[in-house]
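1. Fold the following.
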Amino acid sequence: MFNRWKKSKMVTEDPPVNKLSSARLNMFFFAAFVIFSILIFRLAFVQFVEGPELTYMETSRNTKDIPLAPVRGPIYDATGEVALAYSVPVQSLYVMLYEDYSRGARQEEARELADDLAGVFQQFNPGDPEQPDAEEIIKRLDLESQKAHGYTPRLVKSDLNTQEIAYFMEKKAEYPGAMVLEENVRRYDPDGVAVQAIGYTREFKGQQQNSEKYKKIGEAEATERDPGLRYTQQENVGVDGLEFQYQEVLRGRSGYQSIDINARNLPEGAMEQTPPQKGYSLVSTINKEVQLAAQEAITDELRRLPKAVTGYAVAMEVDTGNVVAMASMPDYDPNDWDYDKIKFVYRNGTMASFPPDDSRKKAESVVLLGSVIKPLSVLIGLKEGLFTAGQTYFDQGYAILGKDGRQVKNSHSAYNGHITARRAIEKSSNAFMIDMVGKRLLNKYGSVEGINKWDEYMKDFGLGVSTGVDLPGEFLGRLEYKEDHESGLTRLAFASFGQQAKYTTLQLAQYTTMLANKGKRMEPHLVKEIRDANGNVVKKIQPKVLNEVEFADAYWNEVHRGMVTKVSSFDGFAYDFARKTGTSEQGTGPNKKENGVFIAFAPRDNPKLAVAVVVPEGGFGSVSAAPVARKIFDAYDEVYGLNGIPKGKKDAEQQ
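-> Sure thing, here's the model as predicted:
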């Protein structure tokens, strides 16, 4: 090819001009000129003639995504089958305002619509006590757009019945702005299972002032580009308990309605809808049967005790940290929210500090621990070399503090004679703890360092620090031994037998778990699984050791052997178990209050469950708190088996 082209070029260097080709080329250039001229003219026309109109259309029309509340995921009990919180679909009537109905004749049209809708509601659902009348419907239509943008659909009525739904679907052409949309309302187990731990939901509107989490969400709304993450003011959000703690997990994604709006902020054209997505579900560690047993046991005791009005219990598995029961009584019905009725009981008293009434004349939900601290006092004494396991102490019924000879007595001024550390736990000797622990710790380290050393041990056992629980609003404790209104001797002496710090029932349960497993501080948690909308497990919560303390095994055994206080409510109990009663005192004279406290774990040699019970103003722990613990252990044994074999299943097999 190359050779032929080269040869041809050499033979014909100046070919003659083709007149036909030249004419065609001229025609091509002329056509291009005409087309180019037309384009120039069209661009000029668009810019100078149609430009203002197109600019107005560009600036006056916009597409808005109106969020639709997501479907909140359920919260199950430990079986994964019993829903403690769940969402129920309901049909709601919304009205889209395509015109400005705030004045003149349009306002009259809106009033006619309100009268019409009120008549329909009255016709098909006359017995509804919350039936909106025409005036209420006008308020909900928000004609002045004070509560929502002009393009936002107005909620007129929720939870339509089947007749109302059928009517508006059939008469759709007569109500061009009306829409029947599916929404969800939150419901809770009617038996009222661990309601303070599960929590509750409220409208997002107003929560920004009460929660840093929702404040940040509200501030991010203006720049949030993902419509699935946008919140509506009417959307229900978690306010307490697991509902709040796992808000982002449970919420799901918002749906949205896309619609064009004009310069007046009113909708134009048809609306396109993207449905919301269901949130993930939680499988809690709370077992409904064990939880109800705890709640009923506390309620029974409160009926029997003359002064007590509240009671708290936490049952925690020793190896896993699973909280199988968390009872704060009295509780409330989250399906019938009335703040005035529940304002003194809606808080979770097992982990929060609050008075049961507004006068503070009653005992708080956190109390002094009393004698249940004595196993730890003995551990500290043994670890610090303040005494040995076999060393005896002569307990004459009291200890003497200071140069003035102040006597601090045992309960009932009990005379115990010569006792060892183990016997001091069993007999609950205040005198032993003061003379052998409090005073000797002071002598070894001095006032300031002695108190710091005590505080260090307390925190190692989860007393005075966060337990790490997956719930909001945890109270860390009130450490009175760190306040310098009394001498170091007095503070350490009284701290040694449980009269210088207040802790929550949850902290007490974590401490009991450490006594049971010999030093591992397990993180308590109330959720063990997170599942997607199809029921697939997306996350398992694994046991977590927060910290571990090292004591000689002989020290642990000595303490465990001392935890044998006699409690009649455990007569006939099938397992050997470790326990300690406590009766903490607050106030003096006529204002003196005695709080019942009890801790236990079972079985003693292979512990499965640790239980802590606090009954403010319940009197002796052996009388007020121990019976509650017994019923919790029995319920756990029935469902899970304290020896690994559920008693209920075993009984069924024997039958």
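
2. From now on I want contacts and neighbour counts done on CA atoms only, so please keep to that.
-> Will do.

3. Contacts only, for residue 333.
-> Shown in contact with residue 333 (C-alpha atoms under 8 Å, 6 or more residues apart in numbering): 190, 192, 195.

4. Can you say which of these are buried?
-> Among these, the ones that count as buried by 16 or more other C-alpha atoms under 10 Å are 192, 195.

5. Output the contacts of residue 333 in JSON lines, with secondary structure and distance to residue 551 appended to each entry.
-> Below are the contacts of residue 333 laid out as JSON lines (DSSP: H, G, I helix; E, B strand; the rest coil; distance: C-alpha to C-alpha, whole Å):
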{"residue": "190", "secondary structure": "coil", "distance to residue 551": "47"}
{"residue": "192", "secondary structure": "coil", "distance to residue 551": "42"}
{"residue": "195", "secondary structure": "helix", "distance to residue 551": "39"}
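
6. how about this one, so we can line them up?
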Amino acid sequence: MPQLSIKNHLFESQFFMGRIIVAAIIVTLTLLLLLTRMLYLQVLNHEHFTTLSLDNRVKLEPRPPTRGLIYDSHGTILAQNLPAYSLDITPEKTPDIEATIQALSEIIPINEDDRKRFKRLRQQRRRFDSIPIRVRLSDEEVARFAVNQHRFPGVVVHAKLLRDYPLQEQTAHVLGYVGRINKQELQQIDASNYSGTTHIGKNGVEKTYENQLHGSVGLQQVEVNAKGRVLRVLENQPPKPGENLHLFLDMDLQAAAMEALKDYNGAVAAIDTRTGGVLALVSKPGYDPNLFVEGISSRAYKTLRDSLDKPLFNRAIRGQYPPGSTVKPFIGLAGLEKGVVSFNQQTYCPGFYQLPGHDHKYRDWKKTGHGQMAMEDAIIQSCDVYYYELARTLGIDRLHDFLTTFGFGSRSGIDLTGERSGLLPSREWKRKARREPWYPGETLITGIGQGYFLTTPLQLAAATVSLANRGQRIRPRMVESIDLPDGSRETTRMESTQLSQVDPEHWEQVIQAMQQVIEGQRGTARRIRSDHYGIAGKTGTAQVFTVKQDEEYDEETVEKRKRDHALFIAFAPVEEPRIAVAVIVENGGHGGSVAAPIARKVMDRYLLKEARP
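-> Sure, this is the predicted structure:
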């Protein structure tokens, strides 16, 4: 007999209702959560998520400014920006970078230096930044890539402006160059203002005036599609281009100095005595700064770095040489000012000098001696014995203090990077640097510009300006004016000081003697006498190595790189000076026969206003 199941309708009804209530609660809570989330997204964070949404469609792109140009005093362009193509890879969009580079090399030549530069830049950049694998592509190379571009996702050709130095070696040590921004520089610059900018001034004028030359970055708001292609420009804030610089530099003089040095290494500095403007600043040999703009190859850099001629070394502001006899007019002026000697007071020169109680002989360049010498003759004929005695009488302390007022032993303050200060020795310096006392013999050789005494060519030229101006010391300047955004031109400020308590008669006596160095029958630079204007100057010779007491210096038997340096300083015209020049010819031998003619060619080009080539 079948069993009958008796249903409990009340229980089942209550059980069913409980389920409905639980489900309703769950649904209600879910709806509340959704509503809360919608409130969070649509109300509280509406602006944030709207921005994120827009970022999928709208992008902000930096617009790097165009770098300012650099001109010489006649308007000759020295640094410009030329259009160029580069082949760039964006790592984020490129699945296999090594395979991509290998495939690219089958279309466009890519050498090992290109690969090394790419790897180095990749470490410095973000994954979504484009990195050049090849630069300065030719039109043919651009065309070859264009027909194969579909094979290379994340690889594009970019057209951009590259810095160019048309005069290459002639301006390398003045302008310097720009190069790619490195890690250290990234930490120092304003990252926002350099967005999109890849290059920065590395040295020279390019570095000193980086802020003026760089300009200000602009912004461009663009609409893009899902693939990142720009559809239209929504908003545009143009960049502010860099300011143009106008230098005091006169490329006629620069070229004349380079040509006059011929095959010699050396430096020439020419300064306008009225303004302190640097008219010429030559360091030879030089180099092509264009090699550094996009990164120099390892082989080319090694060649420059290891060359015995040191083309990367800026001799004009970093080369430190004994001034030799070029310092004698300054020391003569010190003697007159300190009252230890009169202009007509004589000293006998037998060809050597001995300190009382010492056997050591300090030789004169003229073995037979000059006989009786007053200051004028001692400057004209460059008598060493006269200056040995004058230096001993002055003493190193007064000698040091007086020469300091002309800028010896300190940087001139020129608006270039890397200038060195030279060395003006003193008791205190030797005690600190060498932990030794100062010896009387060291005072003697300081008196003829030898020993520890070191100067730079620019320092010598700046001191000559002070002499020509009868005590007005002017800070040398490269930049004459700057083009401002409003179209006006701002002139740089001249900074000068006046040497005090120098008897005007003493200036004229020393300058009179310097004029006779060129115009006198026995002057050491008489071969450069001009019929058109008066020149005041002083020759000098600086030893590269010390000749022992019992030996003689024979130029013909000495290795070329060990021969004496030839020096010359001058200013002209004597009555109303306009230009001061300092020349150093490495291993040139004699200042009168080698360095002085170079200075004469530079002064002729400036003062006689020869036709521009």
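
7. Kindly provide the TM-score of these chains.
-> With the length set by TM-score structural alignment, normalised by the length of structure 2, the two chains reach a TM-score of 0.76; 537 aligned residues with a C-alpha RMSD of 4.0 Å.

8. circling back to that earlier point, now structure 2: which of the contacts of residue 333 of structure 1 match?
-> Contacts conserved in structure 2 for the contacts of residue 333 of structure 1, using both residues aligned by TM-score structural alignment, their matches' C-alpha atoms under 8 Å: 192, 195.

9. Tell me the one of the contacts of residue 333 of structure 1 nearest residue 48 of structure 1?
-> Distance to residue 48 of structure 1, by C-alpha to C-alpha, is smallest for residue 195 among these, at 68.5 Å.

10. Just give me the match in structure 2 for that closest one.
-> The equivalent of residue 195 of structure 1 in structure 2 is residue 172 (alignment by TM-score structural alignment).

11. what about the strands in the stretch 451-600 of structure 2?
-> If DSSP state E, counting those that start in this stretch is used as the criterion, the strands of the stretch 451-600 of structure 2 fall at 472-474, 479-483, 489-491, 496-498, 536-542, 565-572, 579-585.

12. Any idea which of those strands gets closest to residue 236 of structure 2?
-> Once those are compared by C-alpha to C-alpha, strand 479-483 is nearest, at 24.7 Å.

13. so what's residue 317 of structure 1 up against?
-> Contact analysis of residue 317 of structure 1 by C-alpha under 8 Å, 6+ apart lists 323, 324, 513, 608, 609, 610.

14. could you dump these to TSV with neighbour count and distance to residue 30 of structure 1?
-> Supplementary listing: those in TSV, determined by neighbours: other C-alpha atoms under 10 Å; distance: C-alpha to C-alpha, whole Å:
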residue	neighbour count	distance to residue 30 of structure 1
323	29	89
324	25	90
513	32	96
608	24	97
609	30	97
610	32	98
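
15. need the contact list for residue 564 of structure 2.
-> 541, 542, 543, 544, 586, 587, 588, 589, 590.

16. Of the residues you listed - the most surrounded one?
-> Top of the contacts of residue 564 of structure 2 by neighbour number is residue 541, holding 29 neighbours under the definition other C-alpha atoms under 10 Å.

17. Relative to residue 497 of structure 1, how far out is the aligned partner of it in structure 1?
-> Using TM-score structural alignment, the partner of residue 541 of structure 2 in structure 1 is residue 583. According to C-alpha to C-alpha, to the nearest Å, residue 583 of structure 1 stands 10 Å off from residue 497 of structure 1.

18. So for these two, which residues contact both of them?
-> 370, 371.

19. Could you measure from the most centrally placed residue in structure 2 over to residue 174 of structure 2?
-> Closest to where the C-alpha atoms of structure 2 average out (C-alpha atoms, centre = their mean) is residue 204, at 1.9 Å. Per C-alpha to C-alpha, residue 204 of structure 2 is found 5 Å from residue 174 of structure 2.
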